[in-house]
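> The amino acid sequence is not available; the structure is as follows:
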């Protein structure tokens, strides 16, 4: 089997979880290879995401590592057997790899939470808003490339618009709603779309107003994607070269707590809709 030249974030997550299980069991790669009846380089390739692993071998590894969580093992097997080739593959070689990993993560997510302070979250953006944003952030982009990014962002909305959409929560600061990324018409249309989407039963939008006392913020924007089991949750934050994927349990727990704190101080959904409607009327 040929080695992968560029594993996806999902393939790397499976690899990392298998390495963590081995290390928790106190075994070296060579010892794990002996127990499985393969060579040490094969274990190294699996743990580097360079090659896949069969269900039989994965379950044997989990048994050798004495993993006490059968639900977690089943979830890993599901990842190992997944052969999804989604729409995002059409952008391979056209967009940086992390921007292919993001829609793949969303496709498999059980739910998604967003927190944003400067921009309307991507899944809620209109084409005109996204176009103005990409054009401003990347002024060197030719029109054709800007349109490619806009198209990619619009296609990502499938996870909240498909017949079986994922539950989606967005907490948005008033600043993000007031910053006029495009012109007045585009800003009004953007607020209208947020209102329209927030009426869906699986979508919750909450606003943090400027006049909230005692709110110290939550750093930069955050995406929290639920996995098939909590141990496979993922946080995505913006980095200098694109999305950064975080999967260490201690950090996941911190971000879960952070989201709940931010959600708790935001306006209730009905009051948030009233607030956004008022902002739209001011435009």
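All right, it came through fine. Because the structure is a prediction, the values reported are computed rather than measured.
> hey, let's count contacts and neighbours off CA atoms from now on
Will do.
> can you give me the helices for the stretch 151-283 of the chain?
158-161, 174-178, 184-198, 249-265, 269-282 (DSSP state H, counting those that start in this stretch).
> Can you add distance to residue 74 and mean neighbour count and give those back as JSON lines?
Shown next, in JSON lines, are the helices of the stretch 151-283 of the chain (distance: least, Cα to Cα, whole Å; neighbours: other Cα atoms under 10 Å):
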{"stretch": "helix 158-161", "distance to residue 74": "24", "mean neighbour count": "18"}
{"stretch": "helix 174-178", "distance to residue 74": "40", "mean neighbour count": "20"}
{"stretch": "helix 184-198", "distance to residue 74": "34", "mean neighbour count": "18"}
{"stretch": "helix 249-265", "distance to residue 74": "19", "mean neighbour count": "15"}
{"stretch": "helix 269-282", "distance to residue 74": "36", "mean neighbour count": "16"}
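> Redo those as CSV? Include distance to residue 45.
Output for those, formatted as CSV (distance: least, Cα to Cα, whole Å):
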stretch, distance to residue 45
helix 158-161, 32
helix 174-178, 44
helix 184-198, 44
helix 249-265, 24
helix 269-282, 47
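> These: which one's closest to residue 222?
Residue 222 lies closest, by Cα to Cα, to one member of the helices of the stretch 151-283 of the chain: helix 249-265, at 8.6 Å.
> what comes into contact with that closest one?
Helix 249-265 has contacts (Cα atoms under 8 Å, 6 or more residues apart in numbering) with 113, 115, 171, 206, 208, 215, 217-218, 224, 231, 233-235, 246.
> gap between the two ends of stretch 111-121?
Length of stretch 111-121, first residue to last, Cα to Cα, to the nearest Å: 15 Å.
> Also stretch 71-90?
Counting by Cα to Cα, you get 33 Å between the two ends of stretch 71-90.
> take a look at this one as well, against the first:
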């Protein structure tokens, strides 16, 4: 039953959903343990993500809690199956080299049904050219060693593979003009990055929309946001960039608020075709 420690964000999320299911029907840990034929400590450890749980057990617990949402239960059961094969995922080879939050983000992107991000001063990580990635990480404080720098560059470049494949998520990237004009590296490299951005916008599953300075203020202007859609809305997650890495939010109120934030920001953005023209105009200014 034991899994590697610390649990990933998705592992914690699975446990948290089981806890919400229990609390929704008003059962204590002790009462739930008796209902499931196990002990209070096991229920607590599963809900905290410290212990694994099988897909069959997820379905049994959901039935014991009288959960009526079949799609939600199916999605949780799939998460339970995924966690048993977690060591096979490509990002696990970076576990001793990168912060856990970076691995959690790659895992969420891998399983996402859709992605919608808002970037203010940096271009979206999944759309960054290798030279741009390297220039961004050269600004890290404290400075990275050459080995650590290359590990981060390699990892971010490998994350871009999520855009490929038959089941690639639908992605919408809202990019502020500030991110297009921010100088990370020489003008020639920035031109190459913007050209890469235009090439990525040709993908059927990628939509880029630019918010020019002229659009004025907007909600959450001080931070970048990524809204990761799960197989059902209850399993959506918001990822925020913070000085120490990433913060992950999943409470219903947080999800609703950030959907509203992104909706309002998108209303102020140019359409996809005018956005491409805007990017070309920025390239000509370099």
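Cool, got the structure. Note that the structure is a prediction, hence the values are computed from the model and not measured.
> follow-up on the earlier one: mind checking which of the contacts of helix 249-265 of the first structure are buried?
Taking 16 or more other Cα atoms under 10 Å as the criterion, what is buried in those is 113, 115, 171, 206, 208, 224, 231, 233-235, 246.
> Adding distance to residue 193 of the first structure, write those residues out as JSON lines.
Listed next are these as JSON lines, based on distance: Cα to Cα, whole Å:
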{"residue": "113", "distance to residue 193 of the first structure": "18"}
{"residue": "115", "distance to residue 193 of the first structure": "18"}
{"residue": "171", "distance to residue 193 of the first structure": "15"}
{"residue": "206", "distance to residue 193 of the first structure": "14"}
{"residue": "208", "distance to residue 193 of the first structure": "18"}
{"residue": "224", "distance to residue 193 of the first structure": "22"}
{"residue": "231", "distance to residue 193 of the first structure": "34"}
{"residue": "233", "distance to residue 193 of the first structure": "28"}
{"residue": "234", "distance to residue 193 of the first structure": "27"}
{"residue": "235", "distance to residue 193 of the first structure": "26"}
{"residue": "246", "distance to residue 193 of the first structure": "30"}
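> Out of these, which comes closest to residue 69 of the first structure?
Taking Cα to Cα as the measure, residue 69 of the first structure sits nearest to residue 231 out of these, at 10.5 Å.
> quick one: that closest one and residue 72 touch, right?
Yes - between residue 231 of the first structure and residue 72 there is a contact at 7.5 Å, judged by Cα atoms under 8 Å.
> so what corresponds to residue 230 of the first structure in the second structure?
Matched across to the second structure, residue 230 of the first structure falls on residue 233, judged by TM-score structural alignment.
> now that match: how far from residue 117 of the second structure?
In this view, residue 233 of the second structure and residue 117 of the second structure are 17 Å apart by Cα to Cα.
> which of these two has more neighbours?
Comparing residue 233 of the second structure with residue 117 by other Cα atoms under 10 Å, the one with more neighbours is residue 117, at 21 against 12.
> which ones are touching that one?
124, 172-174, 224-227, 262.
> For those, give me TSV that also has distance to residue 282 of the second structure.
Output for these, formatted as TSV (distance: Cα to Cα, whole Å):
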residue	distance to residue 282 of the second structure
124	17
172	20
173	17
174	16
224	21
225	23
226	24
227	27
262	24
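> and in the first structure, which of those residues remain?
Contacts conserved in the first structure for the contacts of residue 117 of the second structure, using both residues aligned by TM-score structural alignment, their matches' Cα atoms under 8 Å: 124, 172-174, 224-227.
> ok, back up a step: right, and the pair among the buried ones among the contacts of helix 249-265 of the first structure with maximum separation?
Largest separation among those by Cα to Cα: 208 and 231, giving 29.2 Å.
> when you align them, which residue in the second structure goes with residue 254 of the first structure?
Residue 254 of the first structure maps onto residue 257 in the second structure, with residues paired by TM-score structural alignment.
> from the contacts of helix 249-265 of the first structure, which is closest to residue 163 of the first structure?
residue 113 (19.3 Å).
> mind checking what that closest one lines up with in the second structure?
That one, residue 113 of the first structure, aligns with residue 116 by TM-score structural alignment.
> which element is that match on?
Using DSSP states H and E, the element containing residue 116 of the second structure is strand 114-119.
> Okay, angle between that strand and helix 252-268 too, please.
Orientation check (axes from the mean of the first three to the mean of the last three Cα atoms, to 10 degrees): strand 114-119 of the second structure against helix 252-268 gives 70 degrees.
> and for the very next helix or strand once past strand 114-119 of the second structure, what span of the first structure is it aligned with?
Toward the C-terminus, strand 114-119 of the second structure is succeeded by helix 130-137 as the next helix or strand (DSSP H and E). Matched against the first structure by TM-score structural alignment, helix 130-137 of the second structure falls on residues 127-134.
> before we move on, what about stretch 181-198 of the second structure?
Mapped onto the first structure using TM-score structural alignment, stretch 181-198 of the second structure covers residues 178-195.
> these two touch, right, residue 4 of the first structure and residue 51?
Yes - counting by Cα under 8 Å, residue 4 of the first structure touches residue 51, with 6.2 Å between them.
> neighbour count winner among these two?
residue 51 (20 against 14).
> does the residue lying closest to residue 55 of the second structure once chain neighbours are set aside sit in a helix or strand, and which one?
Take residue 55 of the second structure and drop its neighbours on the chain: the residue closest to it by Cα to Cα, 6 or more residues apart in numbering is residue 77, 4.4 Å away. Element membership for residue 77 of the second structure, per DSSP H and E: helix 70-83.
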